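> prediction below, plus the sequence it came from.
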Amino acid sequence: MPSVLPDGEPMPEDGALPRHALDGSGQRPLGFYLHVPYCATRCGYCDFNTYTASELRGSGGALASRDNYAETVAEEIRLARKVLGDDPRPVETVFVGGGTPTLLPAADLGRMIAAIRDEFGLAEDAEVTTEANPESVDPRYLEELRAAGFNRVSFGMQSARQHVLKILDRTHTPGRPEACVAEARAAGFEHVNLDLIYGTPGESDDDWRASLDAVLGAAPDHVSAYALIVEEGTQLARRIRRGEVPMTDDDAHADRYLIAEETLSAAGFSWYEVSNWATSEAGRCRHNELYWRGADWWGAGPGAHSHVGGVRWWNVKHPGAYAQALSEGRSPGAGREVLSEEDRRVERILLELRLEEGCPLALLKPAGAAAAARALADGLLRAEAYEQGRAALTLRGRLLADAVVRDLVD
């Protein structure tokens, strides 16, 4: 959840959408993202819309408190029901992210899910996920989450090496995320993800291999591995600028990615998106697939983004301002944009090319089609997919995905 909101047109106070936004909605899945903006401490690399207790003290008062946060989010869910009217779709995926959602009592997270169930209904096979900090949960908490309707949990592991965690300002101890996987399994969670970050200053190839080995020892059914992006304005960016820690170069990122692909594929994981691997199709994160395929989702919470039928909007960032708007019967939306057909075409290429099956060649204009032919000749696109009318990345293409996308959207 980025901390900087885009520009856009004003959001109507009642949150109403253009009529065309729900045209054809029956053919698109509907999901919910619930943002919990609270953290115990701020990680040095984090640029998300999050707040520690000290940052909220005196800025928004009781309205910014996490004590009544679940009810505030439930109020936005009820607003969503009004805005979407008689839309009959049940919710297929829910993802609770942050921040650290598990700083809230499990019962509060359950109340948010109950509000979605009451207002929209959950599909029989709905995927309901929460992110979790390894140090913020224990076996009883995980059992309460499972009883509240969660069936997937994602733990922020980042690394198995203490010195790497220290650079990232992560507070959990090595070994705790792996223990969490076992506790989640015991609580009845069938699907468990571990998040990793590679390319942290001071991390070696051996450190990265140790993290991957620790993941495999824990036996989750899903792994996300992201290259560290140093965002301006973060503590880590300031430390790098002062020369306190070295910046990791692109070659090291590429090497770590190749190590991840080799290690995970040998252990039975298959990539299905550039940064995500699963042991089976059932283990994939269906909520993220909903984003990548341009379906509909409502984002509730401060700074949360939503998309329905080519209309994208985003909420005010501060928890106090967010709660104030809802308490006054207003949409917490800060702005929105109505995507043009060209916008949607470009976004489909940007997002779908990252998927294992790739994007349809029919989306490409002549310049993009010519670029795709060159990418095929250069070994960046898979020949069998190209013959079937799709642009799909090879392993080398995944390393150069951003450059390939730039060429194909022309």
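That came through, no problem. What you see is a predicted model; the values in this text were computed from it and never measured. Numbers count the residues shown, from 1 in each chain.

> C-alpha only now, for contacts and for neighbours.
Will do.

> need the next SSE after the helix or strand residue 54 falls within, C-terminal direction.
Element membership of residue 54, judged by DSSP states H and E, is helix 53-56. Using DSSP H and E, the helix or strand that follows helix 53-56 in sequence is helix 69-84.

> one more to weigh against that first structure:
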Amino acid sequence: MAGALPLGDPAPADGRLPADLPVDPAVPFSAYLHVPFCRVRCGYCDFNTYTATELRGARQDEYADTLIREIELARAVLGETGGIRPLDTVFFGGGTPTLLPPGDLARMLTAATAAFGIRDGAEVTVEANPDTVTPDVVRTLVGAGVTRLSIGMQSAVPHVLAALDRTHRPENVRTAVEAARAAGLDVSVDLIYGAPGETLADWERSLDAALALQPDHISAYALIIEDGTKLARQIRRGDVPAPDDDLQADMYEAADARLAAAGFEWYEVSNWARPSTALRQAQGPSPVDHRSRHNMAYWRGSDWWGFGPGAHSHVAGLRWWNVKHPAAYAQRLASGDSPAAGRERPDPEARTLERVLLQSRLAEGLAIADIAAQRRARVAELIGDGLIDPQAALRERRVRLTLRGRLLADAVVRALTD
């Protein structure tokens, strides 16, 4: 289970938004649907997820109906503010969404689109464990309106999967991709690098295996050790080594080189996508935009409602988060109350920090005008250090990271905000 929820102001029991909230119906709107169930807890995972023995009164077979109650509440709350807009993206995350029957996922998606509407060409993503994907599952999801499958591959090397406590069979990744392709879905695969005992050669083997699948999108994340996880305890005891920063940097460079050679373009520090002709010819998403448009909504600061236990939401600068445990979540909604545990309205300085943190990671870059005036002089220093593209800064007035800058993205953010 994840750590403590953020500190904030109490959220009202009825879920109403502040009367003075400046909701802009022109801002894109997305839905995140959290499915908090896993068969096994991975040793590195800090997400708000629960195995069967941890549910304590919550039931997976009732989960879809419970979440649909929150969708109905959101429709009523946003209706009071004029904030109802068709959905641009929908994302089922977890946990393992495909542990639920595909018909349950379909019912949740149907409820969300009935409540808000959905735009033509909207992106609808489901995260999946490779062992849970079958042709029948995929056909049900496609029939409900799903357009994209994000498959948790993590590695192609058995000892690396074991170090991460991943239980799926590597060969099932290909089976899942083939099922998704046969149904016409866009396909993304997720990788993790820097696991205990993983070598550069292991990582290159995983990259080659992922590319052989010919996905539309690849995410590659450095392993981060989160407090309270099994892996953190193992490292603290000396049972396994901590990730090596230099090795992880070498792994990142290997990923970028291999993916670029295969025709992928980086669009966010940890994400690469196959380009499309339509995307090159026009700004904004199109039906053949292989970037994760849902994640782009987060990075660009759009509005979204997060449904499910522990899910976070953002509308017009207001943020709130739900109670964590599925049983508490279900109890609140059964009583007619909002599951929100707390909320906050970050001040302008905090919002500037967040904008720099998120948008500087994008290939499109961050407008220098969005940096606090007293810190803009540091852009020249970062150019001198080889962390920012000088042409983008001078001609486009944007901060765009170089390859070295991507490796040191946190240092760039500190320089532009401290």
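Yes, it's here. What you see is a predicted model, and the numbers here were worked out from it, not measured in a lab.

> quick check: TM-score for this pair?
Here the superposed chains carry a TM-score of 0.96, computed using TM-score structural alignment, normalised by the length of the first structure; 403 aligned residues with a Cα RMSD of 1.2 Å.

> residue 394 of the first structure maps to what in the second structure?
Using TM-score structural alignment as the criterion, residue 394 of the first structure maps onto residue 402 of the second structure.

> got a list of what its match touches?
386-389 (Cα atoms under 8 Å, 6 or more residues apart in numbering).

> buried members of those residues into PyMOL, please.
Buried members of those, defined by 16 or more other Cα atoms under 10 Å, are picked up in PyMOL with:
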select buried, resi 387+388+389
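
> identify, from the contacts of residue 402 of the second structure, the entry nearest to residue 23 of the second structure.
Ranked by distance to residue 23 of the second structure (Cα to Cα), the contacts of residue 402 of the second structure are led by residue 388 at 34.5 Å.

> all helices of the stretch 1-150 of the second structure, in order?
Taking DSSP state H, counting those that start in this stretch to define them, one finds helices in the stretch 1-150 of the second structure at 63-81, 102-116, 135-144.

> which part of the first structure lines up with the shortest one?
Helix 135-144 of the second structure falls opposite residues 139-148 of the first structure when the two are matched by TM-score structural alignment.

> check which residues of the matching stretch are buried.
The neighbour-count check on stretch 139-148 of the first structure (16+ other Cα under 10 Å) flags 139, 141-146, 148 as buried.

> corresponding residues in the second structure for stretch 307-320 of the first structure?
Against the second structure, stretch 307-320 of the first structure falls on residues 314-327 (TM-score structural alignment).

> which one in the first structure is aligned with residue 305 of the second structure?
Under TM-score structural alignment, residue 305 of the second structure pairs with residue 298 in the first structure.

> would you turn the helices of the stretch 1-150 of the second structure into CSV with distance to residue 176 of the second structure?
Output for those, formatted as CSV (distance: least, Cα to Cα, whole Å):
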stretch, distance to residue 176 of the second structure
helix 63-81, 24
helix 102-116, 15
helix 135-144, 8
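
> of all those, which one comes closest to residue 347 of the second structure?
Nearest of these (Cα to Cα): helix 63-81, 21.3 Å.

> from the contact counts, what lies against that closest one?
helix 102-116, strand 303-307, helix 326-334 (3 or more Cα pairs under 8 Å, 6 or more residues apart in numbering; DSSP states H and E).

> pick out the residue nearest the middle of the second structure.
With distances taken as Cα atoms, centre = their mean, residue 295 lies nearest the centre of the second structure, 5.6 Å away.

> SS state for the aligned partner of that one in the first structure?
Counting by TM-score structural alignment, residue 295 of the second structure corresponds to residue 288 in the first structure. The three-state label given to residue 288 of the first structure by DSSP: H, G, I helix; E, B strand; the rest coil is helix.

> for residue 376 of the first structure, see how far away residue 288 of the first structure is.
The gap separating residue 288 of the first structure from residue 376 of the first structure is 27 Å, by Cα to Cα, to the nearest Å.

> likewise for residue 71 of the first structure?
52 Å.

> what span of the first structure lines up against stretch 89-104 of the second structure?
Aligned using TM-score structural alignment, stretch 89-104 of the second structure spans residues 93-108 in the first structure.

> tell me the buried residues in that stretch?
Neighbour-count burial for stretch 93-108 of the first structure, counted by 16+ other Cα under 10 Å, picks out 93-106, 108.

> just the residues you listed: which are in strands?
Among the buried residues of stretch 93-108 of the first structure, DSSP state E puts 93-98 in strands.

> can you tell me which two in these are farthest apart?
Among those, 93 and 98 lie farthest apart (Cα to Cα), at 16.5 Å.
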